[in-house]
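attaching a predicted model along with its sequence, questions to come.
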Amino acid sequence: MTNEVVIVGAGPVGLFLAAELALNGVRPVVLDRLPGRSGEQKANGLVGQVIRLLDHRGLHQPLRGTPGAPKPVPRFVFGAFPLELHRLAANPLHAMPVPQHRIEEVLEARALELGVTVLRRCEVTGFTQDPDGVTVDLQGPDGARQLRTRYLVGADGGRSTVRKLAGIGFPGVTSPDPVSRIAHVLPPEGLRSTDDGEILLPGCPTPFRPYTHTRTEHGVFVIAPFNPEAVMIATMEWGGPPVDEADPLTLDELRASIRRVTGADLPLTPARTAGPFTPRRTVGHNTRLAERYREGRVLLVGDAAHVHAATGGPGLNLGLQDAANLGWKLAADLRGWAPPGLLDSYQSERRPVGERVFMHSQAQTALMAPGPATTALRALVGELIAHDDNLARIAALMAGSDVRYATGCSHPLAGGFAPELALDTPDGSTRLAELAHSGRPLLLDLTGGTLGLADRAAGWKDRVDVLAADCAPAQPPAGALLLRPDGYVAWACAPGEADREGLDRALRDWFGEPRI
């Protein structure tokens, strides 16, 4: 039996890709070498456009735990600079605190609900590919075995076995600094809060804003009181005492680092709250990007394709959108309607986004380093961020909302992520995000059907949904939108300008030839 897709790695990116494929009629097999979800405390939340993407799949509410559409955050941080995003008339940056083990739990439940098979205790030991597919060698609970698949996807992290076996280079830069330490602890004694909500450490005159990076002359300090029973504390140090990476981080080591960075001596006690609160140390930064995202019938997503500093939390924003971009294109290829070059556009669209994340994550790390030169640079950057137009550019960079794919359409919305819209449809009031839950392409006439586009798209009705709606009382941002399954606008036209020839081109360019 030949599987259509085998995905290696049952982390958030692999599970989300599996669900995206399943929405498009492909039932992948997901392999993971671990016996179950790791529970390791990695990401503490989601940042950026990915939150709106998850809303398009009906996953925002399960992850957040409360109803309603995503709301931008009033404040965030860039390179230890506070970003007062509430100043912006149009704030693009979303953030949602949710631990990675919960993200994996929700995404695995969705994948299983859609019929995805997840095989654990299965480790890939090799593979060979030919023009028709890939034969994967596994070591599992019952010994060695093989799987045959038409496509193999590596979602197996920065040390990706799939990438290495495919012979795909992973060039980049490794730096020994900074050393990051993080742990969840009981609220330390002696903490005080100011009237402005900042936190004072005993013996330290500097106030620290919670949930953000604060640069001192000796490093960076972070404190995040997520709940009364668990406070996350982290430090970053440059040029500190040597550490043995083989030794686990102890609370005494973290306490000594806090003392060096802030001057405060904080007694630390492990958090009692149930959950993965193991102290963790990361030595240096590893910034690497795969030379290519595809080798024949083998593809890479997420950390298998790129690793970078975690500053600003861009990892899952980047990786989950990789999965959304690849999922529908791979399904289109397997279902036989993909236009020429569609699958190759996965790399041409997503690799530049990885390069952009590299740029801003490294820039943020540089802005947090100690030293008078950095202090001078920060003074200049601080002046720039004080202007709202520069603040908006930084917010868009962090959100990933400045990403624009080449579409051949000149409308301002084309190539970007779809705007949030409240709509009146024949079935009642809804939001655009709710119409996207199916994961199918969508042609949305925002004039209530007056543009007459439904007949034009009739040849694609097997793969493109068509709907007429009104934005009333708001002015529609376009007369019509053609949305890709990953939420990006493939084509748009102004109200009163149907541009039927442009629509025909876009339907063919992205969704293949019509079926009569």
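It's in.

please count neighbours and contacts with C-alpha atoms only from this point.
Fine.

I figured Leu186 hits Phe277, correct?
No - using C-alpha atoms under 8 Å, Leu186 makes no contact with Phe277, being 10.8 Å away.

need the single longest helix in this structure, by residues.
Ranked by residue count and defined by DSSP state H, the top helix of the chain is helix 345-368.

what's the distance between the closest residue to Phe417 other than its chain neighbours and Met96?
Spatially, and ignoring its direct neighbours in sequence, Phe417 is nearest to Tyr488 (4.2 Å; C-alpha to C-alpha, 6 or more residues apart in numbering). Applying C-alpha to C-alpha, to the nearest Å, the value for Tyr488 to Met96 is 21 Å.

how many other residues sit next to the nearest residue to Asp486 once chain neighbours are set aside?
Distance criterion C-alpha to C-alpha, 6+ apart; nearest residue to Asp486, sequence neighbours excluded, is Ala324 at 5.2 Å. For Ala324, the count of nearby residues is 26 (other C-alpha atoms under 10 Å).

okay, one more to line up with it:
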Amino acid sequence: MAGVSGVVEADVVVVGGGPVGLVVACELAGWGVRVVVVESEVVVSERPRATTVHARAVQCLVRRGHLEGLAGVRGGRFSGPGSVPGSGHGSVSRSGPRSVSRSGLGLGSGAGVGSGSGSGVDGGVVFHFAGIPGLVVSAPGGEPVAVLKCEQEVLERHFEARARGLGVRVLRGCRVVGVRQWRGGVVVTARGAFGSVVCRGLFVVGADGARSVVREQGGFASRVYPASVSALAGDVRLEVGGSLVTGWHRTERGWLVVKEAEGGWVRLRTVNGAGPCAQWRVAPTVEELRREVSWIVGREVAIGEGRWLSRFSDFSRVASSYRRGRLFLVGDAAHVHFPVGGQGLSTGLLDAVDLGWKLAFAVRGWAGAGLLDTYDQERRPAAQRVIDHTRAQVALMRPGPELEPLRALFDELLAGGGEAGVLASMVSAQDTVLPSCGRSPVYWEGRFLPNVALVTREGPTDVIALLAGGGPLLLLFGQGDAGGGFEEQARGWAGLVRVVHCDAVPGLERDALLVRPDGYVAWASGREGREGPAGVLEEYFGAPVRVGEVPVGVVG
């Protein structure tokens, strides 16, 4: 933050410049909101972190245009089902073994599966559940890839460049030491190499990770689940006699995950089911990792140098509320869980998309009285569900013969198709249904609208293309508005809500849908006599305004 000191004025202060905080910033800036991001790291970290973005997060990001310009993406969409931006591997394999190794790991008799994620199969991507391979994550036709494999470092650089291009001020090398809110706004104090900087604004978004200063100083309570297992991670160089087979491996003592990394490094993850680590605050050493790997596999494994060593566990936490007045939490600041299934980054990115447009509307004066409260109502239950099923996966991963029948059952379920589809939808968050504004909701309300092909008065298009304009949509199908007056009801929000007349779409079975900027349906027409969209429009966007009061140029 060369030369930065003094006072910075903004509408919203985002604490934390990781992918989640930067997507919040992009969302806000895209609506003309002044944003400053305060980040403690001077540069983007190259330390291995998340590599998976699941289907619903990808779908929302594409609808909001946030993947525009990312390698492997054309026009905001992926160029092919095998695209793996930033991985350096080009296309992915179209097949792979199902069984997980239960052998002696590297003795030449057994083989583990691949990474357990990212391998393509017809109609989906092979993933895993509790280390059991065979879970196929797919997405509806017309959608982007079901699983985006991309290093977090690549995403973070991409989102930061996008944020800066939208006018976001990013202050790197600034450690936040104070967060205070008052009736008229917020004050964030940070310290860096050039002194202190004070950021003043209307709202603060805490995207500052598991050790969130915003959460602690903001007085957010949390529900906590203590650790029951210990785990280590790091990149190492194996010495002569230290060969390990790539893949997921389970033994009677725990798990070892082995993955090849660039430059001859080997990326290791261990899970010890004997209990939590008593010295979890102490940084691990190469020798500790060597002993743990050797103990789990039941033989000595020769390890030389190591880098990026860390320890983790299944400790889980979810904030009791994601909002306290003018303070909001997103990502790991709001929720943490065991990183099995690769859902942490995706859950945080969905937080960012949900909060971003709502907070922007509130700042611009376009929000209904309760719109900001819907962020907590929609996203906190989603995080709780992730915590619940990751804890279930940890239970399945525990060593012990008493769990063999249960593991065998899940192996059959994953191979069977139907039940595996339920698990795949859960892991990818494609089963999410949001609370409905309506008193008697009908189908589609609260559900995500797939990227269906549409024929409008202007010609052929689809949902992603229409949402690229940024604003909510009122889609009127066929002659659906004849006698319904839906377009007339929406006239009071004409500068904000775009009305689009389309041909009828088989399968939707609705005359009209009100679609939020993130792709979820806020209102759907139903049986004769059902109220039109005016009530929901007012709940979301406040009282109707005269045409032209909302700058049309902002929403495209």
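In hand now; what should we look at? The structure displayed is predicted, hence computed values, not measured ones.

any idea what the TM-score is?
Once superposed, chain against chain, the TM-score is 0.84 (TM-score structural alignment, normalised by the length of the first structure); 489 aligned residues with a C-alpha RMSD of 3.3 Å.

just to revisit the earlier point, what range in the second structure does the longest helix of the first structure sit on?
Helix 345-368 of the first structure corresponds to residues 374-397 in the second structure, going by TM-score structural alignment.

counterpart of the residue nearest to Asp486 of the first structure in the second structure?
Looks like Ala324 of the first structure aligns to Val353 there (TM-score structural alignment).

which strands or helices does the one helix or strand that match maps to pack on?
In the assignment (DSSP states H and E), Val353 of the second structure maps to helix 344-364. Secondary-structure packing of helix 344-364 of the second structure (3 or more C-alpha pairs under 8 Å, 6 or more residues apart in numbering; DSSP states H and E): helix 19-30, strand 52-54, helix 55-63, helix 373-397.

show the subsequent helix or strand relative to the last one.
What it means is helix 373-397 of the second structure. helix 404-416.

and the angle from that next one to helix 373-397?
120 degrees (axes from the mean of the first three to the mean of the last three C-alpha atoms, to 10 degrees).

helix 404-416 of the second structure vs the first structure, average distance?
Helix 404-416 of the second structure, aligned to the first structure and superposed, deviates on average by 3.4 Å (mean C-alpha distance after the TM-score superposition for the first structure).

and Pro228 of the first structure, how many neighbours does it have?
10.

what's near enough to touch Glu156 of the second structure?
Contacts for Glu156 of the second structure (C-alpha atoms under 8 Å, 6 or more residues apart in numbering) come out as Gly18, Pro19, Leu22, Val44.

need the max-distance pair from these.
Across those, no pair lies farther apart than Leu22 and Val44, at 12.2 Å, counting by C-alpha to C-alpha.

what about Arg192 of the first structure, distance to Pro267 of the first structure?
Counting by C-alpha to C-alpha - Arg192 of the first structure and Pro267 of the first structure are separated by 15 Å.

so for these two, which residue has more residues nearby?
Taking neighbours as other C-alpha under 10 Å, Arg192 of the first structure and Pro267 compare with Pro267 leading, 15 against 12.

you'd agree that one is up against Leu191?
No - using C-alpha under 8 Å, Pro267 of the first structure is not in contact with Leu191, being 10.9 Å away.

before we move on, back to that, so Leu22 and Val44 of the second structure - more neighbours on which side?
More crowded of Leu22 of the second structure and Val44, by other C-alpha under 10 Å: Leu22, with 31 against 16.

residue in the first structure matching the more buried one?
Aligned partner of Leu22 of the second structure by TM-score structural alignment: Leu15.

quick check: its match vs Val301 of the first structure, distance?
11 Å.

tell me if Arg291 of the second structure really is in a helix.
Yes - counting by DSSP: H, G, I helix; E, B strand; the rest coil, one finds Arg291 of the second structure located in a helix.

residues touching it, list them.
Per C-alpha under 8 Å, 6+ apart, neighbours of Arg291 of the second structure: Glu300.

now do 10 Å
Residues near Arg291 of the second structure by C-alpha atoms under 10 Å, 6 or more residues apart in numbering: Arg299, Glu300, Val301, Ala302, Ile303.

ok, the fourth one touching Glu292?
It refers to Ala302 of the second structure. No - counting by C-alpha atoms under 10 Å, Ala302 of the second structure stays clear of Glu292, with 11.8 Å between them.

that older thread, which of the helices and strands packed on helix 344-364 of the second structure sits closest to Gly495 of the second structure?
helix 19-30 (16.2 Å).

for the match of Ala324 of the first structure, give me its contacts.
20, 23-28, 57, 60-61, 64, 66, 517-518.

now with 8 Å, please.
Val23, Val24, Glu27, Cys60, Leu61, Asp518.

same question, Glu300 of the second structure
Gly242, Arg291, Ser294.

in the helix holding Val353 of the second structure, which residues are buried?
Using 16 or more other C-alpha atoms under 10 Å as the burial criterion, the residues of helix 344-364 of the second structure that qualify are 344-363.

list the buried ones in the biggest strand by length in the first structure?
Ranked by residue count and defined by DSSP state E, the top strand of the first structure is strand 172-185. Within strand 172-185 of the first structure, the residues scored as buried using 16+ other C-alpha under 10 Å are Asp177, Pro178, Val179, Ser180, Arg181, Ile182, Ala183, His184, Val185.

who does it touch, helix- and strand-wise?
Right, strand 172-185 of the first structure is packed against strand 230-237, helix 251-262, strand 280-289 by 3+ C-alpha pairs under 8 Å, 6+ apart.
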